[in-house]
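> Quick one, fold the following:
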Amino acid sequence: MKLTSDFAGGHIRAAVHDGTGALIIDNGARKNALTLAMWHAIPDAIQWLVADAKARAIVLTGGGQSDFSAGADISEFPDVRHDAASAGVYEATNSRAFSAIRDARVPMIAAVRGICYGGGFGLAAACDLRIADETAAFAVPAARLGLAYPADAVRDFATALGSQWARKALFTGAAMSPKELLQNGFLLEVTAAEALDAAAFTLAETIANNAPLSVQASKLALRAFEQGDQTLLSEAQITGASTFDSADYREGRAAFAERRAPAFTGR
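As a prediction, the model looks like this:
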């Protein structure tokens, strides 16, 4: 059964089918640029996907067949980001969206086609895995706009791009190709345009079919390592230890012995 829910007037859409989730940025008239309402909606949509619709892996993508996201909707800036005080409020909303992706209990996979600029690039960088097609173009135009990105978004760039490429992206604002970002490890795979969705959702389905507690423990441990967070490390250790008393561990052993596919429940 497929479950769906819309947020921010339908500009953020969420769907889950058999444990595989989709989070869609849908503002095609503006190259999927994100309004303030859309930034606000992303944490709510992820909460719905994971807690209510029981997604075990989520693909983040742009609506339509042209672009992932042009980033923040600059046309709103005179009203919502016109000085340091309003920018601080706006960036806190950005940061909550980045954090919701980064800290989601389940793996997040960015499927990128076309433009992936600014805040859109930041959302992709916050994901666990990233696949792009040959049409993708990546850039961080902050230096050309005279503004700075939230520090946590910069951390995501450094983690996902590596130190030197993050500096190049942030200091120059120059566009980067899928080929370059595949070579430096930011991208897991580059596909033909018509193959992107299949590649991303096949990966998500593979993850969704595995034991949820095992995947969650691995994500927690990786985040703890990347962030140097001892609290997260303790949480990962507790979650990892709990797997040995889980029904899924018993099911995994039984399925292996019986030479069949396991049916994991997350318990």
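
> Please make it C-alpha for all contacts and neighbour counts, starting now.
OK.

> Would you map the strands across the stretch 51-200 of the chain?
In the stretch 51-200 of the chain, the segments counted as strands under DSSP state E, counting those that start in this stretch are 57-62, 108-112, 115-117, 129-133, 137-139, 189-191.

> Make TSV from the ones you listed and add distance to residue 204 to it.
Compiled in TSV, the strands of the stretch 51-200 of the chain are given as follows (distance: least, Cα to Cα, whole Å):
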stretch	distance to residue 204
strand 57-62	5
strand 108-112	7
strand 115-117	21
strand 129-133	10
strand 137-139	23
strand 189-191	14
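
> before we go on, could you also do this sequence so I can check it against the first one:
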Amino acid sequence: MALTDKMLSRKEGHVGYLTFNNPERHNAVSLEMWEAAESYLAEFKDDKNIRVVVVTGAGGKAFVSGADISKFESERASKEASDRYNEAVDRAYAALYDFPKPTIAMIRGYCIGGGVGLALCCDMRIATEGSKFAVPAAKLSIGYRFAPLKKLVDLVGPSYAKEIFFTARQFTAAEAQQMGLVNRVLSDSELEAYVKNYADTIAENAPLTVDSVKFMVAQAFVDEDKRDLAKCEAMVQACFASNDFIEGRRAFMEKRKPVFTGT
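Reported below is the predicted structural model:
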């Protein structure tokens, strides 16, 4: 898959950071950016040292503002080209939504259209007070597919989902929090330190427990007859059979902080 300087990836301890780096266009996303995002997420997934991933946008003015319209002539001028773009978006969304480790969207500024879709693929969303959220599909006569719409309904409920789409207006961070779209709202100066501490806190906990809970919460939204309850139980038993379970007990008895290895 193509890599580009419009996407940045770095690792700090047990935390991986994925940054959409197109600030002159409010981090609007091109085909090559979606493909690079998928590639970086695959790298984080395979890295046993990475336990949490933070997704964010560069420049301070936007998280992600949707598709890069300036690229439409070259990337979406034909049905074949448009299909390739949509498939790349679907793969990137799936790579993030199905990512087996915790993910956090760190949102500053505009989170519009595909940016909302991207944030919905993360486990948690933490935003600044000045952030703005919108899905303007109804202002452009854009059809919105079922899968991403269902993610929004699952998170905020049907009434708020309809309000977001019917009005196509921009919502404040306070409104987004009221709807349940974001978990936390902070001042701009607090955001990065808070998210770093949040991610580090999660990363210091037992990975087998955290990852098993992520999997089982996702299973709760799958049709009952399609749930993989055998895998749920196997993940629970793996926690009890792990070295980390021994470490957790010993650390508790010795009144010290546990050091988990994920084994």
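
> The strands of the stretch 51-200 of structure 1: which one's closest to residue 88 of structure 1?
Taking Cα to Cα as the criterion, residue 88 of structure 1 comes closest to strand 115-117 out of the strands of the stretch 51-200 of structure 1, the separation being 20.6 Å.

> Where in structure 2 does the closest one fall?
Correspondence between strand 115-117 of structure 1 and structure 2 is established over residues 110-112, with TM-score structural alignment as the criterion.

> buried stuff in that stretch?
Neighbour counts over stretch 110-112 of structure 2 (16 or more other Cα atoms under 10 Å) mark 110, 111, 112 as buried.

> Would you mind listing the residues in contact with the residue nearest to the first one when sequence neighbours are not counted?
Think residue 110 of structure 2. Residue nearest to residue 110 of structure 2 in three dimensions, not counting chain neighbours: residue 62, with 4.3 Å by Cα to Cα, 6 or more residues apart in numbering. Under the criterion of Cα atoms under 8 Å, 6 or more residues apart in numbering, the contact partners of residue 62 of structure 2 comprise 23, 26, 27, 107, 108, 109, 110, 111, 131.

> corresponding residue for residue 80 of structure 1 in structure 2?
Taking TM-score structural alignment as the alignment basis, one finds that residue 80 of structure 1 is matched in structure 2 by residue 75.

> tell me the contacts of that match?
Contacts for residue 75 of structure 2 were tallied using Cα under 8 Å, 6+ apart; they are 31, 81, 82, 85.

> separation between it and residue 150 of structure 2?
27 Å (Cα to Cα, to the nearest Å).

> do residue 239 of structure 2 as well
For residue 239 of structure 2, the distance to residue 150 of structure 2 (Cα to Cα) stands at 31 Å.

> Looking at those two, which has the bigger crowd around it?
Here residue 239 of structure 2 and residue 150 are set side by side on neighbour count (other Cα atoms under 10 Å), and the busier one is residue 239, at 20 against 13.

> which residues does the counterpart of residue 179 of structure 2 in structure 1 contact?
The alignment partner of residue 179 of structure 2 in structure 1, by TM-score structural alignment, is residue 184. Listed by Cα under 8 Å, 6+ apart, the contact set of residue 184 of structure 1 reads 161, 162.

> Under the alignment, what does residue 234 of structure 1 map to in structure 2?
Under the alignment defined by TM-score structural alignment, residue 234 of structure 1 is paired with residue 230 of structure 2.

> Assumed its match was part of a helix.
Yes: counting by DSSP: H, G, I helix; E, B strand; the rest coil, residue 230 of structure 2 is located in a helix.

> how near is the residue lying closest to residue 151 of structure 2 once chain neighbours are set aside to residue 241 of structure 2?
Leaving aside its chain neighbours, residue 151 of structure 2 sits nearest to residue 120 (6.6 Å; criterion: Cα to Cα, 6+ apart). Relative to residue 241 of structure 2, residue 120 of structure 2 is positioned 33 Å away (criterion: Cα to Cα).

> Then residue 116 of structure 2?
Look at residue 116 of structure 2 and residue 241 of structure 2: by Cα to Cα, they are 39 Å apart.

> more crowded one of those two?
Comparing residue 116 of structure 2 with residue 241 by neighbour count (other Cα under 10 Å), the higher total belongs to residue 116, at 21 against 12.

> doesn't residue 131 make contact with that one?
No: using Cα atoms under 8 Å, residue 116 of structure 2 and residue 131 do not qualify as a contacting pair, with a distance of 11.7 Å.

> how close does the alignment partner in structure 1 of residue 137 of structure 2 get to residue 126 of structure 1?
Using TM-score structural alignment as the criterion, residue 137 of structure 2 maps onto residue 142 of structure 1. Applying Cα to Cα, the value for residue 142 of structure 1 to residue 126 of structure 1 is 17 Å.

> and what of residue 19 of structure 1?
21 Å.

> of the two, who's got more company?
Neighbour count, other Cα under 10 Å: between residue 19 of structure 1 and residue 126, residue 126 has more, with 27 against 21.

> Show me what the more buried one lines up with in structure 2.
Residue-level alignment of residue 126 of structure 1 against structure 2, with TM-score structural alignment as criterion, gives residue 121.

> excluding its backbone neighbours, what's nearest its match?
In space, and not counting its chain neighbours, residue 121 of structure 2 is closest to residue 97: 4.4 Å by Cα to Cα, 6+ apart.

> doesn't residue 122 make contact with that neighbour?
Yes: taking contact to mean Cα under 8 Å, the distance of 6.2 Å between residue 97 of structure 2 and residue 122 places them in contact.
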